[in-house]
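> Task: produce atomic coordinates for the following.
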Amino acid sequence: MRKFLLSTVAVGFVAMPALAEISDNKVKIGILNDQSGVYADFGGKYSFEAAKMAVEDFGGTVLDAPVEVITADHQNKPDVASNIARQWYDTEQVDSIMELTTSSVALAVQALSRDKGKVTITTGAATTELTGEQCSPYGFHWAYDTHALAVGTGGALVDAGGDSWYFLTADYAFGYSLEEQTSAFVTEKGGEILGSVRHPLSTTDYSSFLLQAQASGGKVIGLANAGMDTQNAIKQAGEFGITQGGQKLAALLFTLAEVHGLGAEVAQGLNLTESFYWNRTPETAEFGKRFMERTGVMPNMVHAGTYSAVTQYLKAIEAAGTDETEAVAAKLHEMPVNDIFATEGKVGANGRMISDVYLMEVKSPDEITEEWDYYKVLATIPGDQAYLDPAESGCDLVK
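Model prediction:
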């Protein structure tokens, strides 16, 4: 009996390693974003569904451990987001936090996660500071950033003759970064910056800001905002006859979700930059239609980027043989990204995932042949041109 018990214990011991390498015998991912404010359609519940879809497509487990996805609304407030993240890490055994719409939120949560030794993958925020001076060895930035948007939309409009700009800028980290990056690119190409005005997040009345922009005489009014803020600014610009007067609106961060919210009649002719379009290839179309069946909407770059980030995180755990942060972060840096979002994407030493982005134009209503097919792809911008060279990012992790 004693020999039997000893052999049973031994067998039980050697059977454990598959789960012993996974903390708490499960992998838990938190999707933290805006679910009730101006960015609710931009990411929101749809990013949560994208994350769950990625887990299901992966098989629901990694290294024989179940994968769980939870979510919360940070209300676009860094203090609220930090409190949720701390609770998730300290009491709810969350291994990684992703999405993180709103740059001020993403910076706060990435800093906390660095202190806690946890991986973050930001897909919803735009500031290059995430992979610049405030970079983290465990922080990764997927989907897009302000530099890629400036190169795409800003560059295209200057090349088309839009060489004088005035900005309407959201009054927080994201808006400042987007205005700064676009201004630098416009100036570099020989354009002129006439000025800017800043508006609070979630403004509903843009009349005074638009009148200042109109009076500037700038050929281009750069909307350095996002979500419902951009939608409302475009609607009210139409009421003031700004585009009819010859000025061009540049929606510097505008996605399929917001185009659908405006409708092609209002949005037609807008140039914008996204790193994903559902109807670009047969593979993206197949993913888009599955996402549509699940959510009732087609995915934008934030939703598809979240799917990609979750998938790559699980691949990294599988490759590392553990969910230990250092090992997983090392694999995230090493492994190429090949999925519906990116082809041969690569992660720089600063955590920036580098993949192609696309300059789009919104079709006129009579050009649209099927629901949600709003874009013409005007140009593909290679990732190495769209994103900052990691060596020039200001990140102290880059040797």
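> contacts, neighbours, all on C-alpha from now
Will do.
> Look at residue 104 and give its secondary structure.
Here residue 104 is helix, with the state taken from DSSP: H, G, I helix; E, B strand; the rest coil.
> Wait, it touches residue 81, no?
No. In this structure, residue 104 is not within contact of residue 81 by CA atoms under 8 Å, at 9.8 Å.
> Name the residue in these two with the higher neighbour count.
Taking neighbours as other CA atoms under 10 Å, residue 104 and residue 81 compare with residue 81 leading, 24 against 21.
> is it fair to say that one lies in a strand?
No. Going by three-state DSSP, the assignment for residue 81 is helix, not a strand.
> unless I'm mixing things up, it is touching residue 110, no?
No. With contact defined as CA under 8 Å, residue 81 does not count as touching residue 110 (10.6 Å).
> Which strands or helices does whichever strand or helix holds residue 213 pack on?
Using DSSP states H and E, residue 213 sits within helix 207-216. Counting contacts by 3 or more CA pairs under 8 Å, 6 or more residues apart in numbering; DSSP states H and E, helix 207-216 packs against strand 164-170, strand 192-199, helix 227-239.
> Could you point out which of those sits nearest residue 213?
Taking CA to CA, strand 164-170 is the member of the helices and strands packed on helix 207-216 nearest to residue 213, at 6.0 Å.
> To compare against the first, here's the next sequence to fold:
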Amino acid sequence: MAQRDMSVDPADRSDERHVDPNRTDEARLVGRTPVADAMSALLSRPDEIMLEIGATGELLVARLRAVIAALLLLLPLANALGGGTLRSTLVGLAGAVLINLFAQIWLPLARRSRRYRWLPFATSAFDVTATSAVLIVLAFNDVPAGLNSMVVWCGYLLAILLTALRGDGRTTLVAGALALAQYGALAAFALLTTAPEQLISSEHGIVTWSTQLQRLLLLGMGTLVTAVIVYRMQRLVEMSGTDGLTRLPNRTWLLHRIPRLLRAAREEGGSLTLALINLDHFKRVNDEAGHHVGDRVLRHVVSVLRDSAEPGEWLVRLGGEEFVLVMRKPIGTAWERVDALRRLVASRPFEVDRGADFIRVTFSAGLAGYPAEGLDLSALLGRADQRLQEAKREGRNRVIARDG
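The predicted structure follows:
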């Protein structure tokens, strides 16, 4: 069968998207139910864009918590002015001070929440447990006041709903499960150990199994709704950060991921190299074979690169026929790796149709290493692009890692 040497020029860079080459589409295998797919997504660690959104959400929750905690200091004063006992006023004041103390602890940590992966879980658990603690204090003096207090009980729903701002389905499920467990235990203990006459209050009504089960059901429903919201947010963010044609991450993902990779390389004394890859004469493929075939060629190249992906590598589509390969390697080792990929892609021509002609695809690449040749993404891409253009001037189908 004949082979046509069709490659691409770096001119077309319109659609800027990027993807992790280690990521597969196994979550969407045929036969997998939408519910199973949703649960898998909710139980998985969010991607970089969602984590960045979650970090700002955690800070927003921390600020809101600090404001609410400050307002809680007014409740003991209102209780005293309303004729409450000294004991109840002091208990309320102690609780408000304790909540304010923790609110001030969480606030500075939230400003660096990406560094503390446990923080969203700890703060969500704190919000739920603080609600339970207040209900326990109320129930200690008057069981109906604790178990029938709608205002305080809504703290559970608020704690669960606020997890949506963190963008991590795991925190939603943890907060919901903790709320169900704590309130369920409180209600069961009170109903099983309290005399029937003490479950009746003229001010707060009657405590029954039926009403408590209804509240537990509402907590479960609140958790489910919040989890669905988080899942929907994750899918929308995924679509915005993923190339629709190749399913690779796009520039948005790269912009969020690279700063963390550079910081990790700096702190650990490691190396990081960016390879800017451009398919040779790809415009000719679109012109002579059509854009539909061109799209299939792109997916073919991505498939070859994905199949040979190694740990610590990220493949990103910048747009058109241009890609970035991020590697945790020094530039010399990275050159050997990219040159091997170049030879691999060249050895795997694309078959347009069974029995039809092959299209031989090659690429050119320019490399740049951190920190010697750039301290941020813009500088590294600029240096890599200079070397990519040099590779094209020298005849294409080559990888350049040093200035000529």
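> overall similarity of the pair, as a TM-score.
TM-score for the superposed pair, counting by TM-score structural alignment, normalised by the length of structure 1: 0.27. Supporting figures: 170 aligned residues with a CA RMSD of 6.7 Å.
> that older thread, buried residues, the helix holding residue 213 of structure 1. List them.
Within helix 207-216 of structure 1, the residues scored as buried using 16 or more other CA atoms under 10 Å are 209-210, 212-214, 216.
> How about stretch 50-68 of structure 1?
Within stretch 50-68 of structure 1, the residues scored as buried using 16+ other CA under 10 Å are 50-55, 61-63, 65-68.
> circling back: which one of the helices and strands packed on helix 207-216 of structure 1 lies nearest to residue 317 of structure 1?
helix 227-239 (33.2 Å).
> by how many degrees do that closest one and strand 164-170 diverge?
Relative orientation of helix 227-239 of structure 1 versus strand 164-170 (axes from the mean of the first three to the mean of the last three CA atoms, to 10 degrees): 130 degrees.
> Now do helix 227-239 of structure 1: which elements does it pack against?
Contacts defined by 3+ CA pairs under 8 Å, 6+ apart place helix 227-239 of structure 1 against helix 207-216, helix 256-262.
> Could you work out which of those reaches nearest to residue 73 of structure 1?
Here helix 256-262 is closest among those (CA to CA), at 18.7 Å.
> Give the next helix or strand downstream of the closest one.
Defined by DSSP H and E, the subsequent element after helix 256-262 of structure 1 is helix 264-267.
> Just the buried residues of stretch 50-68 of structure 1: which are in helices?
50-55 (DSSP state H).
> Just the closest of the residues you listed to residue 327 of structure 1, please.
Nearest to residue 327 of structure 1 among these is residue 55, at 20.3 Å by CA to CA.
> That closest one and residue 311 of structure 1, how far apart?
Distance of residue 55 of structure 1 to residue 311 of structure 1, computed by CA to CA, to the nearest Å: 7 Å.
> repeat for residue 377 of structure 1
Applying CA to CA to residue 377 of structure 1 and residue 311 of structure 1 gives a distance of 26 Å.
> Ok, residue 107 of structure 1 next?
Here residue 107 of structure 1 is placed at a distance of 23 Å from residue 311 of structure 1 (CA to CA).
> Neighbour count for the two, which is higher?
Shown here are residue 107 of structure 1 and residue 311; by other CA under 10 Å, residue 107 has more neighbours (24 against 20).
> Any idea how many residues pack against residue 289 of structure 1?
Residues near residue 289 of structure 1, counting by other CA under 10 Å, number 17.
> I'd like the distance between it and residue 231 of structure 1.
25 Å.
> can you check residue 50 of structure 1 too?
The gap separating residue 50 of structure 1 from residue 231 of structure 1 is 24 Å, by CA to CA.
> show me where structure 2 has strands.
Taking DSSP state E, the strands of structure 2 run over residues 3-5, 7-8, 200-201, 205-206, 272-279, 281, 313-319, 322-327, 350-351, 358-360, 363-370, 399-400.
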